[in-house]
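Quick one: sequence plus predicted model below, questions after.
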Amino acid sequence: MEAYGGGRFIGDYSVVRRLGTGGMGAVYLCRTRAGQRLAVKVVREELAEDPLIRRRFMREVDALRTVHSPYTVPVYDARTSGPVLWLATRYLDGPTLSTRVQEYGPLSPAEVARLGVMLAEALATVHGRGIVHRDIKPTNIILEDDEPRLIDFGIARSVAASGLTLPGTALGTPGYMAPEQLDCREPTDAVDVFALGAVLAFTSTGRPPFGTGRTALQRMMDRSPPDLGGIPPLLAALIASCLAQSPGARPTLRKVTRVLTDIIAAADRRAAHRAGLPTEPVAHPAHRCQVPTASGACAVRPAAERVLAAGLTHDLIRKAVLRDDR
């Protein structure tokens, strides 16, 4: 068991090993007394003494406690006062999106679209709580059973909050930061839409659309267009709109979801066609009702239609809920 700060516990949780380190601190795999695994993020001791860092950390905890989505990770426990600051969440036993793409290559357009729909839903929930994440990127997305989990709200900003960023300080990651973040302007929901577009581009091609590091910063400052080569036209057009220089020109998350859903539906139709399956609804013979209501309508048909929509065949429904005349 790896020791932390001279001991083997963080709060009441035993340390198993260190998972990784970053600019703010380190993340440890820990266990509760009952054996449940937790990811515990600990702020570096020298940073924990900074009042601004403390307020930012408290904001991250508050954000995670406020947002409830299948695609975020709930807070298990936290310490926001005292010399050591830490945050415990459920441990996610999966790779980051960055690792997944690096090891296995880009996703198919349909897979990218499905991932994008789930991320858009997560962001809609986050934005609905008045929070802007500000650091959406592949390393902040963990895949669990092929579903994304959005993590690291360390620089998230409440729309109602003010004074938690030093003047002239750009927060975010080069290659995924919107132009207004580079200009240190007030962030809005649109910065997350920009980052979502960059994430979808990376997932489609294996490369960030503006590059990384200094190259990305220079291309952004030069207002260079993103590299979307190799992405199918409909998906590329959506991503390009997300990466618009002007925040007002970027689509809403509702529109992003609508376009991605159309891409998924088209891919499903093509797959059905290749498999020789019908791509249009099949008409069934007229139903002769055996259980009429007082008005003469079929009492069973609404339930049967719901079961049919759930995936059972028409013949199975007839056998299950319709009785022949005796």
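That came through fine.

going forward, measure contacts and count neighbours with C-alpha atoms only.
Noted.

hey, where'd the strands end up in the stretch 101-250 of the chain?
131-132, 141-144, 147-150, 157-158 (DSSP state E, counting those that start in this stretch).

Show me what the first one is packed against.
In terms of contact count using 3 or more CA pairs under 8 Å, 6 or more residues apart in numbering; DSSP states H and E, strand 131-132 is assigned the packing partners strand 157-158, helix 189-205.

Then the second one?
Of the remaining helices and strands, those touching strand 141-144 by 3+ CA pairs under 8 Å, 6+ apart are helix 97-104, strand 147-150.

Please produce TSV containing these, extended by distance to Pro208.
Shown next, in TSV, are the helices and strands packed on strand 141-144 (distance: least, CA to CA, whole Å):
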stretch	distance to Pro208
helix 97-104	10
strand 147-150	18
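
Thr66 is nearest to which of these?
strand 147-150 (14.1 Å; CA to CA).

The closest one - contacts with which helices or strands?
Strand 147-150 packs on helix 109-128, strand 141-144, going by 3+ CA pairs under 8 Å, 6+ apart.

Only the buried residues of that strand, if you could.
Of all the residues in strand 147-150, those buried under the rule 16 or more other CA atoms under 10 Å are 147-150.

same question, stretch 39-53
39-44, 47-48, 53.

Ok, stretch 185-193 next?
Residues of stretch 185-193 classed as buried by neighbour count (16+ other CA under 10 Å): 187-193.

Determine which two of the residues you listed are furthest apart.
Longest span within the buried residues of stretch 185-193, CA to CA: Pro187 and Val193, 11.4 Å.

what's the longest helix seen in the chain in contact with?
In the chain, ranked by residue count with DSSP state H as the criterion, the top helix is helix 253-274. Contact partners of helix 253-274, identified using CA atoms under 8 Å, 6 or more residues apart in numbering, comprise 109-110, 113-114, 116-117, 120-121, 123-124, 193, 234-235, 238, 278-279.

between that helix and helix 189-205, what angle do the directions make?
Comparing the axes of helix 253-274 and helix 189-205 via axes from the mean of the first three to the mean of the last three CA atoms, to 10 degrees yields an angle of 20 degrees.

quick one, which of the helices and strands packed on strand 131-132 is packed in tightest?
helix 189-205 (a mean of 26; mean count of other CA atoms under 10 Å).

For it, which helices and strands make contact with it?
With 3+ CA pairs under 8 Å, 6+ apart as the test, helix 189-205 has helix 109-128, strand 131-132, helix 233-242 packed against it.

what about 10 Å?
Applying 3 or more CA pairs under 10 Å, 6 or more residues apart in numbering; DSSP states H and E, one finds that helix 189-205 makes contact with helix 97-104, helix 109-128, strand 131-132, helix 179-182, helix 233-242, helix 253-274.

for these, which one ends up most surrounded?
The most buried one of the helices and strands packed on helix 189-205 (mean count of other CA under 10 Å) is strand 131-132, showing a mean of 24.

dropping in the other structure now:
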Amino acid sequence: MGVATGKESARAAKPRRQVGPYTLITALDDAHTRIPVPERRYIARSSDGQRTVLLSLPHSGRDPQRFLAEAEASRYLLGSCSAPATAVAGPGEPAWYASPYLPVLPLPTALAVHGGPLPERTVRALGAALAETLAVLHGQGLTFAGVSPAAVLLAADRPRLSCYGAVRAAAPDGTARSGLTGLEAGSLPPEQASGGRPRPLGDVYALGATLAYAATRYTTPERDELPTALREIIARCLSRDPGARPQLAEVIASLCGDAGREGGSGSLLGPGWLPGRVIAALAHQSAAVLTAEISVEAPSVSPSSPVSHPD
């Protein structure tokens, strides 16, 4: 797995790599899932040992200024599932941004830990919570432009949406984005794949692809592969015609059902919303990160060079 493991304790005495003021502990993402990740993500700690963060770097070859512009813009995101940057690289520094650490698993890693698609209740809770947050962002006049399986982080209390602006950071409007590093093809709305400007209904498409992945392990499954109770709403989200996609309020109502008319996603995010194996993996990660030690002096690493699990 890409999350911190018990091997970290054995590696504690070795110097680790550093980005800006942070020393890397471990990679967040599991390469074995083979799901594209819009940015390179790590769990890291400040050199004084006082702050643990989720640290993101751009892929090699990406424009660092576009990456930093989206990171800076994320500071203004609202919504309970938003994960805005709280620290961004300064002038003259290699590009990076950070947000406070909490135990999380990327959605692809959660499926690997669980051993297959997630239960219907989990998918419903996930979708409703993300849809509510997207509705808040759209109310701010923003388009997330980066919803995908890897962008979704599962925490014990609720999901978080990371990788804000990944589509905009990958290439400017008018430039075809199909096949670009880090963008999951099935989650990329057709109108954005061809270089179109990201718009709110594109977020609805990407949300549908992400829920399809959570329910089937595929972002573009056949209609009859989707769970019967979720089939219609997810299939509508995945319409190639933006005008045929549902509004987020309809998505929320469909996923929450009668139980959520008053409480929204809160009615689904109570104890048991995540499978036991995922909860156990979150606890394991938390313990491993807590006990990981770092050396105060660490060699620096350029974000333009690949970084694997720090040795």
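Cool, got the structure. Everything numeric in this text was worked out from a predicted model, so none of it was measured.

returning to what we had before: now, which of the buried residues of stretch 185-193 of structure 1 sits nearest Ala26 of structure 1?
Asp192 (24.9 Å).

quick one: what's aligned to the closest one in structure 2?
Residue pairing (TM-score structural alignment): Asp192 of structure 1 is matched to Asp203 of structure 2.

residues contacting that match?
Asp203 of structure 2 sits next to 131, 134-135, 138, 143-148, 187-189, 209, 237, 248 when contact means CA atoms under 10 Å, 6 or more residues apart in numbering.

Nearest to Arg157 of structure 1 among the helices and strands packed on strand 147-150 of structure 1 would be which one?
Comparing those by CA to CA, helix 109-128 comes nearest, at 10.2 Å.

Give the other helices and strands that the closest one contacts.
helix 51-66, strand 131-132, strand 147-150, helix 189-205, helix 233-242, helix 253-274.

Ok, which of the helices and strands packed on strand 147-150 of structure 1 comes nearest Gly172 of structure 1?
Between those, strand 141-144 lies closest to Gly172 of structure 1; by CA to CA that is 14.8 Å.

how about the closest one, which residues of structure 2 does it hit?
Here strand 141-144 of structure 1 aligns to structure 2 at residues 152-155, judged by TM-score structural alignment.

Nearest the geometric middle of structure 2, what residue?
Ala151 (1.9 Å; CA atoms, centre = their mean).

quick one: that one from Leu130 of structure 2, how far?
Here Ala151 of structure 2 is placed at a distance of 11 Å from Leu130 of structure 2 (CA to CA, to the nearest Å).

Need the overlap of contacts for the two.
Common contact partners of Ala151 of structure 2 and Leu130 (CA under 10 Å, 6+ apart): 160-161.

show me what contacts Ala131 of structure 2?
With contacts defined as CA under 10 Å, 6+ apart, Ala131 of structure 2 is in contact with 81, 125, 137, 203-204, 207-208, 247-252, 255, 265.

Please read the previous query as pertaining to Leu182 of structure 1.
For Leu182 of structure 1, the contact set (CA under 10 Å, 6+ apart) comprises 168-174, 217, 220-221.

which of these does structure 2 keep?
Compared against structure 2 with both residues aligned by TM-score structural alignment, their matches' CA atoms under 10 Å, those retain 168-172, 174.

Of those, just say which sits nearest to Thr89 of structure 1.
Looking across those and measuring by CA to CA, the closest to Thr89 of structure 1 is Gly172, at 22.3 Å.

Counting neighbours, what do you get for the closest one?
Other residues near Gly172 of structure 1 number 20, with proximity taken as other CA atoms under 10 Å.

Distance check, it against Arg157 of structure 1.
Using CA to CA, we find Gly172 of structure 1 at a distance of 12 Å from Arg157 of structure 1.

Show me the common contact partners of the two, please.
133-134.

Quick check: the nearest residue to Asp152 of structure 1 once chain neighbours are set aside vs Ser69 of structure 1, distance?
With sequence-adjacent residues excluded and distances taken as CA to CA, 6 or more residues apart in numbering, Asp152 of structure 1 is closest to Asn140, at 6.2 Å. Distance of Asn140 of structure 1 to Ser69 of structure 1, computed by CA to CA: 16 Å.

Repeat that for Val43 of structure 1.
Counting by CA to CA, the gap from Val43 of structure 1 to Ser69 of structure 1 is 25 Å.

Need the buried ones from the kept ones among the contacts of Leu182 of structure 1 selected in PyMOL.
The PyMOL selection below is limited to those of these classed as buried (16+ other CA under 10 Å):
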select buried, resi 170+171+172+174
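
Which of the kept ones among the contacts of Leu182 of structure 1 sits closest to Leu308 of structure 1?
Once CA to CA is applied, the member of the kept ones among the contacts of Leu182 of structure 1 that ends up nearest Leu308 of structure 1 is Gly172, at 47.5 Å.

what about the closest residue to the closest one other than its chain neighbours, how many neighbours?
Leaving out its chain neighbours, the residue that sits closest to Gly172 of structure 1 by CA to CA, 6+ apart is Asp135, at 5.1 Å. Number of residues near Asp135 of structure 1 (other CA under 10 Å) recorded here: 25.

Was I right to think Asp135 of structure 1 contacts Met177?
Yes: with contacts counted by CA atoms under 10 Å, Asp135 of structure 1 reaches Met177, the gap being 7.4 Å.

Report the set of residues contacting both of these two.
171, 191-192, 195.

Need those residues in CSV (columns: distance to Glu305 of structure 1).
Conversion of the shared contacts of Asp135 and Met177 of structure 1 to CSV gives the following (distance: CA to CA, whole Å):
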residue, distance to Glu305 of structure 1
Leu171, 52
Val191, 43
Asp192, 40
Ala195, 41
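
what does Ala89 of structure 2 align to in structure 1?
By TM-score structural alignment, Ala89 of structure 2 lines up with Arg79.

residues in contact with its match?
Contacts of Arg79 of structure 1 by CA under 10 Å, 6+ apart are 10-11, 42, 57-58, 61, 85-88.

now with 7 Å?
Counting by CA atoms under 7 Å, 6 or more residues apart in numbering, Arg79 of structure 1 makes contact with 85-87.

Quick check: nearest residue in space to Ile25 of structure 2, chain neighbours excluded?
Leaving aside its chain neighbours, Ile25 of structure 2 sits nearest to Ala44 (5.0 Å; criterion: CA to CA, 6+ apart).
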